[in-house]
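1. No letters, just coordinates:
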């Protein structure tokens, strides 16, 4: 869980279940809506309050070139 306060509100980033085993992104939601792309515009995150949610898995997802997320202990 990460919360960044900015001029127009706050950005909250959540990735529950992230671990050394669950290090691949299964899906992403921005403000509760599924995100079908990995690129975001600055205004999508910082023009108002925003919630970025990552669903993690232990299986690489086909059709992406995304690398595993580093888990910090």
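-> Right, received. Where do you want to start? All of these numbers come straight from a predicted model, not from anything done at the bench.
2. When you work out contacts or count neighbours from here on, use the C-alpha atoms and nothing else.
-> Will do.
3. Would you agree residue 53 is in contact with residue 14?
-> Yes. Using C-alpha atoms under 8 Å, residue 53 is in contact with residue 14, at 4.8 Å.
4. here's the one I want to compare it with:
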């Protein structure tokens, strides 16, 4: 069995995604790598509330990643 997985790493400054194909023997191939600078923590308030603009940048990046996931027929998604 061969499966295609996406791994998404959401950090305070950037969001990254790798799309990887994994075979039965545990070997893998990297199909796609994507990274967006979203600066999610930009303007973080003293009470740790996120600002609207960085949140919107993050949502936009996730929409882009979703398209890549669909094109690559990913069967599993893992978020870190």
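-> Here it is on my side, so go on. Owing to the predicted nature of the structure, the values given are computational and were not obtained by experimental measurement.
5. Do you know the score for how well these two fit?
-> Here the TM-score for the pair of chains, by TM-score structural alignment, normalised by the length of the first structure, is 0.29; 39 aligned residues with a C-alpha RMSD of 3.8 Å.
6. quick one on the thing from earlier: ok, residue 53 and residue 14 of the first structure, which is more surrounded?
-> residue 53 (21 against 16; other C-alpha atoms under 10 Å).
7. That one sits in which helix or strand?
-> strand 50-57 (DSSP states H and E).
8. So which elements touch that strand?
-> Contacts defined by 3 or more C-alpha pairs under 8 Å, 6 or more residues apart in numbering; DSSP states H and E place strand 50-57 of the first structure against strand 9-14, strand 24-30.
9. So which of these is the most surrounded?
-> strand 24-30 (a mean of 18; mean count of other C-alpha atoms under 10 Å).
10. what's the angle between that strand and strand 9-14?
-> 150 degrees (axes from the mean of the first three to the mean of the last three C-alpha atoms, to 10 degrees).
11. Before I go, just wanted to say thanks for your time.
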